[in-house]
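Chemist: Sequence and predicted model, in that order:
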Amino acid sequence: MALVDFYIIFFSVLFFLNISILLFIYDEKNTLKVDINRDSLAIFGAFIAALIFMFYLNLLDYSYSDDFKQYLRWFHEVAIIDDFSDLEREKDLGFSYLLYLLSRFTSSNTIFTLLLSIFVLLFISSISQHDRVKFFNFESMFILFTILLLNRMALEHYFNIIRSFVCSAVLIYVLLKFFRSKYIWLALIPLMYFIHKMQFLLFFIFLFLAVILPVRVLIVLIIIGVINIFTDASSQVIASQMIKYINYITDFYSNSGLTGDLVFSFSKKLQVGFYIIIPLLLLYTQTITNWGFVSIVSRKDAFLIKYIYLLSGVYFLFVSVFPVADRLTVILIPLLYIMFIKYVPRKIVVTYSLCVVAFNYIALIRNSAYLNV
């Protein structure tokens, strides 16, 4: 048996366990009369989801992502200098310094990938504790692990735009801590500016806009955006206007997507529909009535949902003609899933999670050629 076949069987067993635990959680009345502690089962489920993610991310061949290979070159570039002042690269010095500190202990690609995957797990574990309303904490963590770790869009964040992910993950963590009156974490905010300046600015610009824009405007923005994703109607107009300012835009952000052409593939539209639009619309049905929030939504959650709506609407409108909009999903997806788990009925959340597992399994098998075995 080829080694790749062994890993496919290995992953298949883990996915089967993941689905089995989801089905048990779905059965709230315990019709099978299984005497098992739900928290213990959820912890085991989270461990299985983490195991799938850790093995998959660390077994992927580096050729899977050109961006990841660039990060590895950056890491090795920093590793060979004796003093940080000798670094010639001026871009995002905070991230370079993180790499420099890590390189004092190791220059191994494997350790770099392992530490990245551990950071992802710690981030998702920490934000899962924001939800203390409906699910047990451990069940919430298990669900979040299941729908976030091998989410095909989120996987791009962990493997392609690492600086954006690190910056956004810390800022999201700080924002949630701020909502729980733990202000000491605000001290981390200035540091994130030096990790990724553009992502830092995007995070706070849209945070400010979410404060001042009424929810009705954001709902209309989402409606227009969702229509645009599948028709490109608004993108055609946006592209025709942006091409007039192409010289100014490319001075700020250089990418071939700024030629005025629509570069949003059908497969990407399918991912956006499955991973963002479906949970977004389900969240809308549970939290909005008569162009306003239902009474069960707290003020803090109402603000987060407005933030989610704004990020979603802008992403839907701009992603096909302005690729930097992809960086909005690094902020959007974790926050969306937190609110989705919190406000959407349990059976719907678990049913969606089962679909995510199936979707992720199919994608993993199709990408098995990239396993570095």
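Modeler: Noted; the coordinates are in hand.

Chemist: Could you use CA atoms for every contact and neighbour count after this?
Modeler: Will do.

Chemist: Spatially nearest residue to the most centrally placed residue in the chain (excluding sequence neighbours)?
Modeler: The centre of the chain sits closest to residue 154, judged by C-alpha atoms, centre = their mean, with a distance of 4.0 Å. Once flanking residues are discounted, residue 154 sits nearest to residue 148: 6.5 Å by C-alpha to C-alpha, 6 or more residues apart in numbering.

Chemist: here's the one I want to compare it with:
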Amino acid sequence: MKIEEYLLDVINGKETGIIAKIILIVLNLLSFLYQGIVNLRKLMYSWGIKKQKSLAAKVISVGNITVGGTGKTPVVQLLAKTLVGKGHKVVILNRGYKANFSDEIGLVSDGNEVLMNAEEAGDEAYMLASSLKGIPVIIGSERSQTGEFACQEFDPDFIILDDAFQHLQVARDYDLVVIDATNPFGNEHLLPRGLLREPLSSLKRAHIFFLTKVDQIGDNKLRDIKKRLIEINPAAMIITTKHNPTYLRKINSNQQNEINLTGEKILAVSGIGNPKAFEETLRGLGAELIDKLRFADHHTYTRKEVLEIYALASEKNVDRIITTEKDAVSIDDDLLEEIELEMISFEVLGIEIGIIDSIYKFDELIDRLEVVR
């Protein structure tokens, strides 16, 4: 068992024994320290010791309260496409997690051309730039700097701060929080004892909640989640969504094909925050999930790992290997050429956000965004 999996089992109570208990004691102490740092940082902003930077454009933050895959990127894509479709100029600011880039500001896309590769930009920023034509994507850890650059270079109507609920440096007009319905509040402990980035009371700052993967839970659990959110923040709008599989493509091709996985024997490969949801999506499409390989979130694949993937696929006699778009951008082009020569098809499942029963709320959200300020 990998160390990450073992620690997750410890914090979720699946591992017991003296070693697990000692680890939990240490994690609780670290979590207490982490909460102190979080609270002090908020106080510094409320006392005016730290100043928020206001930008010339309307600013929308899309973030989450937990670590791991909540489905934030598809929400950013939906929001950006909708605003552009209504005639607005949009720029996306992303931190550039795991980007091989040392400057303060990185222009991943100018809206016309993708200017950086996945290794330089980081997987999420590159995926956004590749999928959102006409929308500039900028990376940098200091959103105040990248935000000013965006305003000067592109004069946008809207700036979307990707993964910025905890990034208080830039003032925002609207805070959207994405919550994974399959694991909405982690185990209700702060990092590293749990999965919470900050206390649940911080959700009072949110203007709207996007509940994702709602189709993978029951009505009773959905009702409980909504009740909890309303108790914390009764003023925030709640929009329920699901991840809609939209296409399959071979990993070395951009041609999008219809999805037909009924009865197909599949090896699922993913390096994302919530691999279970991806695997459940494949099962929901009628696939027979023979085996799975899970890597750490934002994983960059090596040649050795690709060979191991194919060795397992051959051993299990699967029909296809399927991964995510986020994983696909983390496989080097040279490896893609080698994959093309293999007999077992290595494919990518495309996903987009589908609003379940709250489309009128989403329309209302867009109307609010257009008139805010």
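Modeler: All right, it came through fine. Because the structure is a prediction, the values reported are computed rather than measured.

Chemist: Please work out the TM-score for the two chains.
Modeler: Here the TM-score for the pair of chains, by TM-score structural alignment, normalised by the length of structure 1, is 0.27; 165 aligned residues with a C-alpha RMSD of 6.7 Å.

Chemist: related to what we said a few turns ago, gap between the residue nearest to the centre of structure 1 and residue 120 of structure 1?
Modeler: Residue 154 of structure 1 is 10 Å from residue 120 of structure 1, where distance means C-alpha to C-alpha, to the nearest Å.

Chemist: check contacts around the residue nearest to the centre of structure 1.
Modeler: Neighbouring residues of residue 154 of structure 1 by C-alpha atoms under 8 Å, 6 or more residues apart in numbering: 148, 330, 333.

Chemist: So the last one: helix, strand or coil?
Modeler: Using DSSP: H, G, I helix; E, B strand; the rest coil as the criterion, the local structure at residue 333 of structure 1 reads helix.

Chemist: burial of the residue lying closest to residue 172 of structure 1 once chain neighbours are set aside, as a residue count?
Modeler: In space, and not counting its chain neighbours, residue 172 of structure 1 is closest to residue 331: 7.3 Å by C-alpha to C-alpha, 6+ apart. Residue 331 of structure 1 has 23 neighbours, counted by other C-alpha atoms under 10 Å.

Chemist: which residues touch residue 331 of structure 1?
Modeler: Counted by C-alpha under 8 Å, 6+ apart, residue 331 of structure 1 has contacts 168-169, 172, 203.

Chemist: Generate a ChimeraX selection restricted to the buried entries among these.
Modeler: Per 16 or more other C-alpha atoms under 10 Å, the buried members of the contacts of residue 331 of structure 1 correspond to this ChimeraX selection:
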select :168,169,172,203
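
Chemist: State the pair within the contacts of residue 331 of structure 1 that is farthest apart.
Modeler: 169 and 203 (10.7 Å; C-alpha to C-alpha).

Chemist: Quick one: the helices in the stretch 101-250 of structure 2, in order.
Modeler: Per DSSP state H, counting those that start in this stretch, the stretch 101-250 of structure 2 carries helices over the ranges 118-121, 123-131, 143-154, 219-232.

Chemist: Check which residues of the first one are buried.
Modeler: By neighbour count, with 16+ other C-alpha under 10 Å as the criterion, the buried positions of helix 118-121 of structure 2 are 118-121.

Chemist: for that helix, packing partners?
Modeler: Contacts defined by 3 or more C-alpha pairs under 8 Å, 6 or more residues apart in numbering; DSSP states H and E place helix 118-121 of structure 2 against helix 123-131.

Chemist: Skip ahead from the host helix or strand of residue 276 of structure 2 and say which helix or strand is next.
Modeler: Here residue 276 of structure 2 is covered by helix 275-284, with elements defined by DSSP states H and E. Scanning forward in sequence from helix 275-284 of structure 2 by DSSP H and E, the next helix or strand is strand 288-294.

Chemist: So which elements touch that following strand?
Modeler: strand 265-270, helix 275-284, helix 303-316.

Chemist: Give me the angle between the last one and strand 265-270.
Modeler: Regarding helix 303-316 of structure 2 and strand 265-270, their directions subtend 160 degrees when assessed with axes from the mean of the first three to the mean of the last three C-alpha atoms, to 10 degrees.

Chemist: Identify the residues contacting helix 303-316 of structure 2?
Modeler: The contact list for helix 303-316 of structure 2, computed with C-alpha under 8 Å, 6+ apart, reads 267, 290-291, 293, 320-321, 335, 344.

Chemist: Let me know the next secondary structure element after that helix.
Modeler: strand 320-324.

Chemist: Would you mark the buried spots in that next one?
Modeler: Applying 16+ other C-alpha under 10 Å to strand 320-324 of structure 2 flags 320-324 as buried.

Chemist: Distance of the residue nearest to the centre of structure 1 relative to residue 343 of structure 1?
Modeler: 22 Å.

Chemist: re the thing from before, got the contacts of residue 331 of structure 1 as TSV, with secondary structure and distance to residue 26 of structure 1 columns?
Modeler: Below are the contacts of residue 331 of structure 1 laid out as TSV (DSSP: H, G, I helix; E, B strand; the rest coil; distance: C-alpha to C-alpha, whole Å):
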residue	secondary structure	distance to residue 26 of structure 1
168	helix	32
169	helix	29
172	helix	29
203	helix	35
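
Chemist: rewinding a little: what number of residues lie near the residue nearest to residue 154 of structure 1?
Modeler: Residue 148 of structure 1 - counted by other C-alpha under 10 Å - has 24 other residues nearby.

Chemist: any idea how far residue 211 of structure 1 is from it?
Modeler: According to C-alpha to C-alpha, residue 148 of structure 1 stands 27 Å off from residue 211 of structure 1.

Chemist: ok, now residue 118 of structure 1?
Modeler: 33 Å.

Chemist: Helices of the stretch 251-373 of structure 1, residue ranges please.
Modeler: Under DSSP H, counting those that start in this stretch, the stretch 251-373 of structure 1 gives helices at 266-272, 278-287, 299-318, 328-343, 346-366.

Chemist: what's next to the last one, contact-wise?
Modeler: Applying C-alpha under 8 Å, 6+ apart, the contact partners of helix 346-366 of structure 1 are 8, 12, 15, 18-19, 22-23, 25-26, 143, 146-147, 150-152, 340-341.

Chemist: Next, the angle helix 278-287 makes with it.
Modeler: Using the same axes, to 10 degrees: helix 346-366 of structure 1 against helix 278-287 is 170 degrees.

Chemist: quick one: buried residues of helix 346-366 of structure 1?
Modeler: 346, 349-350, 352-354, 356-357, 359-361, 364.

Chemist: now do the second one
Modeler: Going by neighbour count (16+ other C-alpha under 10 Å), the buried part of helix 278-287 of structure 1 is 279-280, 282-284, 286-287.
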